[in-house]
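Chemist: would you be able to build a 3D model of this:
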Amino acid sequence: MRLLSTDQNLARDSYYAATAPRTHHHAPQAGETTADVAIVGGGLAGLSAALELAQAGRSVVVLEARQVGWGASGRNGGQAIHGLACDQTTIEDQLGMEAARQVWGMSLEALTLLRQRLTTHAIDCDWQAGYLGVATKPGKSAELAAWAERMDRLYGARYTLIGPADLRSWIDSPRYHSGLHDPESGHLHPLKYALGLARAAQQAGARLHEDSPVTALQALPGGGHRLQTPQGVVRAGQVLLAGNVYLQGVAPALEARIMPVGTYIVCSEPLDPALVRRLIPSRSAVCDNNFVLDYFRFTADHRMLYGGRVSYSTLTPPRLAESMRQRMVGTLPALSHARITHAWGGFVDITMNRAPDFGRLAPDLYYLQGFSGHGLALTGLAGKLVAEAMTGDAGRFDVFARLRHRPFPGGRLLRTPALVLGMAWYRLRDLLA
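Modeler: Purely as a prediction, here's the structure:
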């Protein structure tokens, strides 16, 4: 439980929580409950599945250990971007080119689905279109250009490449060498989005329960499952596990395939709108192509929201706000006098190959995990795919389920130190590129 205790501390100073007050609370599950589907986890993946299943006429119960959108779903960098956390070659090597093209197409569908839900369910979450992928050095610029050329040639994915001579008109920073622009990706306020998705799922008929951790999961002899909570029991014909690193022992078979990685963000005081327009005229979200990357964007109320530090040991970096402010100023020197008002963090679940991990532990027991820090859009599609599978059409879900995932080496005691050493190597590669 140390992980949850640490994460509780990291959640206290979130800009998102300060600007998206919770006006509706969902009572804890109590007594005896039955449902067609029980969903463990009230983040974006679980809420998306609940919405789709309820719209399909299934009775749905969502069991959230804290509050809906409490984890990474409501605390992330807010960037909704094309593709997956892994490179497309990872998918090609495992599934072949035809399936890889299908996966890429679904990653773009995820962005379309997100925008459609904002309109259909009147979710006001500060959506802003536009994404800038940037490179810090000539070597990284060559990698970015080669990636864009390959994606155009093999997938028809066309982005605007921005050379060194033009980049300062897109982002006024001395740190970057070149970039590319995608007008279809973008950014939003993730907690407002999660709360809006919860409202939509409830209006469709899903029953949501907060403060309802699942303490035991048992397969029933006649089919279905029994889920124990502190105050009651849920019996369901099908179960979806969508708690990621917060399942806390409910499904031990899944734990070895994901690792919790801490990621950290700061937010500045409101800035002069003219300065905001000068620094990033398009107001796009920005992310570099380093393995250990920085990402940032301006919020709807003209604040700089900057993320970049990660912890592979689950220990919060010392002097978090000041160290992150220094990274921000190193990237955007014009913000040297900007005061930091919020500093927070949380844990994302990563897989060994950074590909998402979707599948089944039993014919009626599904799971979604391993979004690897790239899930704001993909979680929404994942919920739709698992709902399709649960209602009889598993074709698209099974494309992802075919991906193979290895456990992190080292076992329970040594896998975290091994990951820390491995990431030190990737940091060194970023510096030398």
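Chemist: use CA for all of it now, contacts and neighbours both
Modeler: OK.
Chemist: and stretch 86-100, how far from the chain's centre?
Modeler: Remark: stretch 86-100 is offset 21 Å from the chain centroid, using Cα atoms, centre = their mean, to the nearest Å.
Chemist: isn't there a strand covering residue 32?
Modeler: Yes: judged by DSSP: H, G, I helix; E, B strand; the rest coil, residue 32 forms part of a strand.
Chemist: in three-state terms, label the nearest residue in space to it that is not next to it in sequence for me.
Modeler: Once flanking residues are discounted, residue 32 sits nearest to residue 233: 5.1 Å by Cα to Cα, 6 or more residues apart in numbering. Counting by three-state DSSP, the backbone at residue 233 sits in strand.
Chemist: can you check the one 5 residues further on too?
Modeler: Following three-state DSSP, residue 238 is assigned to strand.
Chemist: ok, now how distant is it from residue 117?
Modeler: Going from residue 238 to residue 117 by Cα to Cα, to the nearest Å gives 25 Å.
Chemist: next: residue 191.
Modeler: 15 Å.
Chemist: okay, those two: which has more neighbours?
Modeler: Neighbour count, other Cα atoms under 10 Å: between residue 191 and residue 117, residue 191 has more, with 29 against 17.
Chemist: to compare against the first, here's another:
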Amino acid sequence: MNARVRQPQPHAVHSDQHAASYYAATANRALSYPTLAGETVADVCIVGGGFSGLNTAIELAERGFSVVLLEAHKVGWGASGRNGGQLIRGVGHDVEQFAPVLGEDGVRALKLMGLEAVELVRRRVEHFRIDCDLTWGYCDLANTPRDLAGFAEDLEDLWKLDYRHEVRLLQPEQMHEVVGSDRYVGGLIDMGSGHLHPLNLALGEAAAAASLGVRLFEDSAVTRIDYGPEVKVHTANGQVRARTLVLACNAYLNDLNAEIGGKVLPAGSYVIATEPLSPAQARSLIPQNMALCDQRVALDYYRLSADRRLLFGGACHYSGRDPADITAYMRPKMLQVFPQLENVAVDYHWGGMIGIGANRLPQIGRLAEQPNVYYAQAYSGHGLNATHLAGKLLAEAISGEQSTGFDLFNQVPHMTFPGGKLLRSPLLALGMLWYQVKEKLGM
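Modeler: Below is the predicted model:
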């Protein structure tokens, strides 16, 4: 490690605060909500204070429901407050695979919802005037000619969907228009996607929910759920009684519900943030201030912050174990893309869990045996937009509205990962290693 690298901020997490990160250091609100004590009653109880829970709460409150939201730590504590901040169109990976279940019309509807999801974030930010550094512009980066050919197909698909934003292909000689690296052979620009400060968005949405009458409780981990026509949700010091329950814990569901717990695998993802760069340095790395992401199995994603730091993330880790030193783990990956940053210090590092599903489609539905229990999880790296879509679809279903979107997601079967709690992470890590070997061999 270069001698100029500063001692980065640790990523240790405590229940009474957010994970130490660049986002926590630059949060523009200091919010605090009480711990649940005693018994309270609501139409809907939501477990999980990330984007899924917050947006479901907002949508339900706007429809007139009384809502209680329980968060085990702080609002935005999990992936919602730690992610790469990339707001990218689409839900799921290769949604054509679901044609046998949903039909061609259903697949088209999924694609359209993937575009709508970004617009939901745009509208949420505008309506509640949330200051979260929302910036438009994104580029998919091709690592191989095969990737670039796939982008051409994506472009044609977006035209067929009447996508209203600018999208265009970049050839190899055009890549320095968007990135100061020689690592890529092409790209696909999308001006309808972009990037933002995720923790400030989550905090803004928490304030919006509270303004609508949602009762939020922090440091209120759920210890037990009694199912039935009326659900009873227990914490260490209190209890919520509600007609409807929403489980919105994603990678942090743990053992709260066995039926859906085995269908989502927590996988580690990590980010480093450099010291602030000069305007010239920042322009040389990302000339148009876009969010960028490559196409490898262990992908790289990166962007500039509002104060011109490079936020570089990726290295999705399926082993269940965090690297001993995140900076030592991530900095060489950054230097492979940007060797010109050899003498630039790293100020922050952090990590957290994202929820992975076997088929890479978000899991949005209700429990088969408990029809008053709904859930949303397993966004597989597309959580920033898909969580907002999930909140809308869950609220439509709970309120009895016709929701074609909820019905489509609820139709898709999701595999339980094999191996049980102890073996499913190592087994998936082995499988992903095989895909990485194939990738290196060009298979």
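Chemist: can you list the residue ranges for strands in the stretch 101-250 of structure 1?
Modeler: 128-135, 160-162, 178-187, 207-209, 216-219, 225-229, 232-241 (DSSP state E, counting those that start in this stretch).
Chemist: and residue 152 of structure 2, what pairs with it in structure 1?
Modeler: Under the alignment (TM-score structural alignment), residue 152 of structure 2 pairs with residue 145 of structure 1.
Chemist: give me the spatial nearest neighbour of its match, chain neighbours excluded.
Modeler: residue 161 (7.3 Å).
Chemist: scan structure 1 for its longest helix.
Modeler: For structure 1, the helix that runs over the most residues, judged by DSSP state H, is helix 97-120.
Chemist: the residue nearest to residue 32 of structure 1: how many residues sit nearby?
Modeler: Neighbour tally, residue 233 of structure 1, other Cα under 10 Å: 19.
Chemist: and for residue 43 of structure 2?
Modeler: 16.
Chemist: repeat for residue 399 of structure 1
Modeler: 16.
Chemist: and it, what's its match in structure 2?
Modeler: By TM-score structural alignment, residue 399 of structure 1 lines up with residue 408.
Chemist: my read: its match touches residue 103, true?
Modeler: No: counting by Cα atoms under 8 Å, residue 408 of structure 2 does not reach residue 103; the two are 10.1 Å apart.
Chemist: what helix or strand is the residue nearest to residue 345 of structure 1 when sequence neighbours are not counted located in?
Modeler: Leaving aside its chain neighbours, residue 345 of structure 1 sits nearest to residue 264 (4.1 Å; criterion: Cα to Cα, 6+ apart). Here residue 264 of structure 1, judged by DSSP states H and E, is contained in strand 259-268.
Chemist: so where is that strand in structure 2?
Modeler: Residue span in structure 2 matched to strand 259-268 of structure 1, by TM-score structural alignment: 265-274.
Chemist: helix/strand/coil for whatever residue of structure 2 lines up with residue 367 of structure 1?
Modeler: The alignment partner of residue 367 of structure 1 in structure 2, by TM-score structural alignment, is residue 375. Following three-state DSSP, we place residue 375 of structure 2 in the strand state.
Chemist: ok, residue 375 of structure 2 - contacts?
Modeler: Contacts for residue 375 of structure 2 (Cα atoms under 8 Å, 6 or more residues apart in numbering) come out as 246, 247, 248, 363, 364, 365, 366, 367.
Chemist: alright, I will stop here.
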